[in-house]
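with the input below, show me the fold.
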Amino acid sequence: MSLLTKNGLSLKTQVYGLIVAISFISFFIRIITDVDTTRNYLQTQMASHAQDTATSLGLSISPYLEEDSIMIAQTMATAIFDSGYYNHIKFTDAQSNIVFELANPKRVESVPDWFIAMCKLNAPTMQSEINNGWLMAGVLEVTSHTGQSYLTLWQHTKRSLYGSFLLLMASLAIAFLILRAVFKPLKAVEDQAKLVTRKRFTLNNEIPVARELRTVTKAINNMVINLQSTFDSLTKQTQALTEEVYIDQLTGFGNRKSFENHFNSVVGSISEDTPITAMMLTLPSLANINQTVSYQDGDEHVLDAAATLKTLVTDLSNTRVFRLNGSTFIILAPYDTLFLNKARLELTDAFGQKENSLHINGFSNLALIQVNNGSSMGDVLSSLDTGCTIGEGTNVNKIDKDTLLSVNQWRALIKSIINSGEVSFSVQPVKRANSNDKQCYFEVFAHFTHEGEKVNNGHLFAMAEKLNLTEELDKKIIRNFVNVKEQHPDDIFALNISKASLYSTDFIQWLTLYAQTKAVLKNNLLFELHEISLLYNVHVASLHIDAIKEIGINVCIEHFGTSLTSFRYLQGLDVEYVKIDGSYIQDLITNTQSQFFIQTVNNICHGFGIKVITCLIEKPETLKILENLGCDGLQGNLIMPPSKIIKLNDESENKKFTFCSDAIKFCN
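You can find the predicted model right below:
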């Protein structure tokens, strides 16, 4: 019933239901009327037949009423009575004495008792006075037998029922064919409207014959054309701006401006749990190749190095690569230097194998540095440049190698966390624009503890992705968070879902089944998906997003804009929110290009019915600009920093949680 209330009843179903209801009502009324008419006819026929028989039999027996010939009269009456049409024949003399009487209590066995009870027939009794000469000799009474009439009525009812039913089925079949032809274009209009609500703009080429449907179809087609045109125009503008300002034309990586924005967006949030490591790669032989061979060969040299770096980034989630200038690349990774030692070893080996006679100064120089909270970009780049120049950090000593965990050790650690590790949560509200404490939702951050020690989420999920264990980590987060969600069913929460889970059919099936047992997951829940993960295979991601939406879970694309690619992939994705990457927020006050970018994202997304969220808001001036640009949701330490969800008790079946006082004001 709730699904019917939510989705409504289709016009097709209503019309079919109405026609079927009217047809069956007409069918039963026709049967009832026909049976009643036949019953009245048979009732009248029995009375007429009895009267005719009484009159004719009276005339026939009138000459034989003397005492010596009365047996002849009785024999004549018996001959008529034996036909079975009469229930009772009685002759009484003038003194009311019964001269003879015949009775037939026999009933028709082939007629059901329930039919006899429903269609009651009354046996009529008709009289005829018999005269002997000029004197009245007596009265002859004839009562009809209802058995034959019941049999006739029963047989007629069956014939009428069969005929009416066949006529009903034929009428319904014809009506179905006619309505199907009428509703076919309406179904096409409905499908087109559904696709529009899911951000998929398609034209309906089947123009209906019906004038009303033709008008609606043309109107929707025009709307789709206009939306598509607006989307294409805005997408081209944004893509042109992105390519001009933020993308290195040769490699497709972010350029120096993109690096500056990203660095400024993360340097203030560095902590022990969220470290950042910067890695610089220089190509010292690039100038020699350009001068002695050709600039085209120099570009090939750069692209070769870029391809190797791209492979590295694939294995390290949320890692960004930038090209600062002709021969310098820089990598920002959300891991500490110890964790990146293996990646540094792999890069050193890979570039060492590529070295040849053209590389008179070596193929590459590599330096690594841990970025501290609040570090200036100039100091970080200076340290990295020094490291590349003097070769510091390019060799990995024995201590580094000994401190690296093996793959088997990581596998054992992750499985132990999945089986018995503790999960705690913190939340940060996403505030609705132009409101004081109205939430769009709470973003949820999970924290793992193993044997009493916190585990770095970045390291944990990076290794889990290599070992194909991220799905199990996501399942553990969801199972543990259900306890919190059940106590706050009216508040909207957003959980981050990994790339592996997004593309896993098994995970989608598990989630669907688990939501059947935990109905609280079907309401007021979002999944945040990283844009880079989404772009891995947009078609498959779209199908799985549809499956997630079917459960009742909405979707948000986070770090929107980090891919530096066209926004065209948004068309066809049924998402509720996009969250613009923080790199576009930090210099928003002075950077008109970032303002234009955010304004364009708002125009594109609002045209699709997608809400836009911005994060990492630290200044009141930034907040005001974003609200003026039309953003729907705002998130950052200015509004409220992440706060822990407090566990009030540890009872396994009755866990209770609450928020800190600052977060409670955002609760619904």
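
alpha carbons only for contacts and neighbour counts from here, please
OK.

from Leu511, how far off is the most centrally placed residue in the chain?
Nearest to the centroid of the C-alpha atoms of the chain, with distances taken as Cα atoms, centre = their mean, sits Glu550, at 1.9 Å. Computed as Cα to Cα, to the nearest Å, the Glu550 to Leu511 distance reads 11 Å.

how about Phe666?
28 Å.

rewinding a little: and the residue nearest to the centre of the chain, how far from Lys522?
Distance from Glu550 to Lys522, counting by Cα to Cα: 9 Å.

check Ile29 too.
In terms of Cα to Cα, Ile29 sits 47 Å off from Lys522.

so for those two, which residue has more residues nearby?
Set Ile29 next to Lys522 and count neighbours by other Cα atoms under 10 Å: Lys522 wins out with 18 against 12.

which ones are touching that one?
Ala515, Ile551, Gly552, Ile553 (Cα atoms under 8 Å, 6 or more residues apart in numbering).

which one of these is nearest Ser83?
For these, the closest approach to Ser83 (Cα to Cα) belongs to Ile551, at 75.5 Å.

one more to put side by side:
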Amino acid sequence: MTLYRQLLLWMLVILFLLTSAVFAIQFKTTKNYLIEQQSTELNNVVSSIGFALSPYLKAKDLISAESVINATFDSGYYSQVKLTLLDSEKEIIRHYPQVTNNVPHWFQSLVHIETISQTRTLTSGWLQLANISVTSSPISAYIQLWKATIQLVLGFIACLLFGAIVLAFVLNKVLKPLKQIQKSAQEMALNHFTDPLPTPHTRELSDLVTAFNSMNIQLQQHFEQQAQETDSLRVRAYQDPVSGLANRSYLITKLQSWLLNNPSGGIILLKSDTIENSYQKSGYESGDHLVQKLAERLKELSADDVTIARLNQSEFILIAPNASEDDLMETGRTMLYMTSELNSDPLGIAPLQAAVGIVACSATLTITALLTHADNALNKARQEVKEPIALLDSSKKKTIQIMGKQQWKTLVDEAIANNLIHFTFQQAINTNNDVIHKEMFAYIKKGEHKFNAGQFLSAIEKLNEGTKFDCYVIDTIFNQLTKKTKSVPVAINITQSSINDTGFIRWLNRKLQSYPQMKQSILFELPEICFIKNIDNTSLLCEIIRQNGFQFGIDNYGHNFSSLGYLNKLRPSYVKLDFAYTSQLDDQMKTDVLESITRSAHNLSILTIASRVETIEQKEKLTQLKIQGFQGYITAQLVNGK
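This is a model prediction of the structure:
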């Protein structure tokens, strides 16, 4: 029971006891008054009847005497009148009915009022004529006492209600700072930090609020400092300090993983002579300024599966998995255009002081060979007269992966129309090898051909056509899980184009409202790039998911080298670490970065899941670094082996 309710209850109990005591005193006083009034009236009537009857009794006129008795005692205040003549022993007796229709029987049995009898001898001079005995009736007293009781009860009930309302209002006002402290403390327990509480006028609560605000600010500063330290460690380990892009170490890690998984797409190598000349002629300050200017433009090309890195002083590389040759050429031209903005050429007639080399990747390439091909493509680009851009295709044969964006869109539309989309699931487990959830991966199967989501998602994303695909996937998964009585939670990936589509957000809100029973069965996984580039729409979607009782997580956490401050604001249920943080566990600096990132999420009660965990040894090392979840090739073996 809350303090407010306890105080209110005890105050109401005390108020009830006080009003009960007052009620009892008032009731007893009223009862005694009515009994006293009854005795007085009886005494008066007996005295007056004596004077009225004496002349008739002296004249032996019993008929007149009886008439006087009937006239005097017809008011119902008396139960019996008895007149006894002393000289003849004759008696006149009158009994009056005791009707109590207006008073409950239980009240009469509970409150007992005695009848009063009074006898007096009637005389005429010294001559005794008769004895008269009158017995009162308690009915009138009962009626008056019952009416008085009803008035008292109603009055005291009204007082109690009014007192309860006043007490509730006063206590609520007095304890409002305490309730604010309670609510803020609950938020603080979840590592949610609120604005400082207003200082109340009550001295004791004022001291408490002041101390609480101070503690709240200190904890908030501690978490912010920890997040800044985490960002600093990430910058030193994986980020180029000048451009803010990925550094060479992070790039090599990405290339290694990419080349091991049957790569498609390609890389784009940009060489800026303007930046190189600036470093040589004007010094590091001028060169760094141009690097930062170009990096800000290059970041506009970032996506969930795209990695942009600074290779050396004036060279930048963009990894574009699953991109077609046309897409690579289009992106390369965009990078050239961004580089041209560094030149002071208002007329736009000066030659570009930059070149772009593009390599379409194949599974047979090593990192060294891939970078060598990129250098060769760059040299070839410099020889182009019209446009300093060149593409080398390192693959031996053309495959379906070079389909254009419109072709991929047509294929996806056909797959949706004909139910050609199928699903595979990969389990995420905890340290005890228990399944946390399973992530859903979609693929298209058309005839003998199979197309993974990675091949076509980037194409439909560029056409902003991801909403239709997401709606189909969500509908299908909801329908499948509705038929199951119990299932492991399924994580559904949402595309960036859907997150930026307000129509999709409204549709998803209606969907979630229609399926409240699916709260424990469905999770939504959002790419981290949306929290960087589209924070407003992403925040709206996250709020709708949370309001409907569902949960969401963040994929590729840490990929975009942005501040991790959005975690404290949006509070996902889990984050899946970018595999670059979990692939090089022998490097102490990178291990420190991973441990710091994990600690930041853990302090916010956010589950951290490592992706692409391939071996038991890797899982054990990650466990020592406080990673709580694992997903990859090894997870299915561990679950099946339990």
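
care to give me the TM-score?
Scored against TM-score structural alignment, normalised by the length of the second structure, the superposed chains reach a TM-score of 0.78; 618 aligned residues with a Cα RMSD of 4.6 Å.

could you say which helix or strand holds the residue nearest to Asn464 of the second structure when sequence neighbours are not counted?
Leaving aside its sequence neighbours, Asn464 of the second structure sits nearest to Ser497 (Cα to Cα, 6 or more residues apart in numbering; 5.2 Å). Taking DSSP states H and E as the criterion, Ser497 of the second structure maps to helix 496-499.

give me the mean distance between the next helix or strand after that helix and the first structure.
Sequence order places helix 502-514 as the next helix or strand after helix 496-499 of the second structure, per DSSP H and E. Its aligned residues in the first structure lie a mean 4.8 Å from helix 502-514 of the second structure after superposition (mean Cα distance after the TM-score superposition for the first structure).

cool, stretch 218-238 of the second structure as well?
Counting by mean Cα distance after the TM-score superposition for the first structure, stretch 218-238 of the second structure comes out at 3.5 Å.

what residues sit buried inside that stretch?
Across stretch 218-238 of the second structure, burial judged by 16 or more other Cα atoms under 10 Å covers 220, 223-224, 226-227, 229-231, 233-235, 237-238.

ok, now stretch 472-486 of the first structure?
Neighbour counts over stretch 472-486 of the first structure (16+ other Cα under 10 Å) mark 472-478, 480-485 as buried.

sorry, back to before: do you know how far the residue nearest to Asn464 of the second structure is from Leu526 of the second structure?
Ser497 of the second structure is 11 Å from Leu526 of the second structure, by Cα to Cα.

neighbour count winner among these two?
Per other Cα under 10 Å, whichever of Ser497 of the second structure and Leu526 has more neighbours is Leu526, with 27 against 19.

what's near enough to touch whatever residue of the first structure lines up with the more buried one?
Under the alignment (TM-score structural alignment), Leu526 of the second structure maps onto Leu529 of the first structure. Contacts for Leu529 of the first structure (Cα under 8 Å, 6+ apart) come out as Asn496, Ile497, Ser498, Lys499, Val555, Cys556, Ile557, Glu558.

hmm, 7 Å instead?
Asn496, Ile497, Cys556, Ile557, Glu558 (Cα atoms under 7 Å, 6 or more residues apart in numbering).

return the residue of the second structure aligned against the second one.
Alignment note (TM-score structural alignment): Ile497 of the first structure maps to Ile494 of the second structure.

let me know the secondary structure of the residue lying closest to its match once chain neighbours are set aside.
Spatially, and ignoring its direct neighbours in sequence, Ile494 of the second structure is nearest to Leu526 (5.6 Å; Cα to Cα, 6+ apart). Counting by DSSP: H, G, I helix; E, B strand; the rest coil, the backbone at Leu526 of the second structure sits in strand.

rewinding a little: now the helix holding Ser497 of the second structure on the first structure. Mean distance?
Mean for helix 496-499 of the second structure is 4.7 Å (mean Cα distance after the TM-score superposition for the first structure).

check contacts around the counterpart of Gln517 of the second structure in the first structure.
Using TM-score structural alignment, the partner of Gln517 of the second structure in the first structure is Val520. Val520 of the first structure is in contact with Lys485, Glu486, Pro489, counting by Cα under 7 Å, 6+ apart.
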